[in-house]
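Asker: Structure here, sequence nowhere to be found:
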């Protein structure tokens, strides 16, 4: 049981870091930048949902 919680926590933190990096390095080009920003935001949300304990 604790391995599952630890794995979820590691995945959650990894997703949040990856999402932040994607949002930070989104280029100025409107279409590619917007796409990477939305992708980063989605990954951040997935990380938050995954890390939420019930």
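Answerer: Perfect, I can see it now. Everything quoted here is computed from the prediction, not taken from an experiment.
Asker: make it CA atoms for all contacts and neighbour counts henceforth
Answerer: Fine.
Asker: Please enumerate the helices of this structure.
Answerer: Applying DSSP state H to the chain gives helices spanning 2-24, 30-51.
Asker: Please compare the first structure with the one that follows:
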């Protein structure tokens, strides 16, 4: 009985750790995507600012 219980506990622990790792990877991917969008917005704003500053010269 002890052997089955420890195997079950180990399997359950492995499942929890695996699901947390999957969740953290999904959060990381989401964060990277948001940072790419943020960077693109900054580049666009910088480009528009450069265009307007060239018009005033």
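Answerer: Sure, I can see it. A quick note: this is a predicted structure, and the numbers were derived from the prediction, not measured.
Asker: Give me the TM-score for this pair.
Answerer: Here the TM-score for the pair of chains, by TM-score structural alignment, normalised by the length of the first structure, is 0.50; 29 aligned residues with a CA RMSD of 1.1 Å.
Asker: any chance of the helices of the first structure in a markdown table, with mean neighbour count too?
Answerer: Formatted as a markdown table, the helices of the first structure follow (neighbours: other CA atoms under 10 Å):
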| stretch | mean neighbour count |
| --- | --- |
| helix 2-24 | 16 |
| helix 30-51 | 17 |
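Asker: And residue 9 of the first structure, how close does it get to residue 41 of the first structure?
Answerer: Distance, residue 9 of the first structure to residue 41 of the first structure, using CA to CA, to the nearest Å: 18 Å.
Asker: do the same with residue 8 of the first structure
Answerer: Distance of residue 8 of the first structure to residue 41 of the first structure, computed by CA to CA: 19 Å.
Asker: ok, so what distance separates residue 49 of the second structure from residue 26 of the second structure?
Answerer: 35 Å.
Asker: Residue 12 of the second structure now?
Answerer: Between residue 12 of the second structure and residue 26 of the second structure the computed distance is 21 Å (CA to CA).
Asker: Over to residue 43 of the second structure?
Answerer: As judged by CA to CA, residue 43 of the second structure and residue 26 of the second structure stand 26 Å apart.
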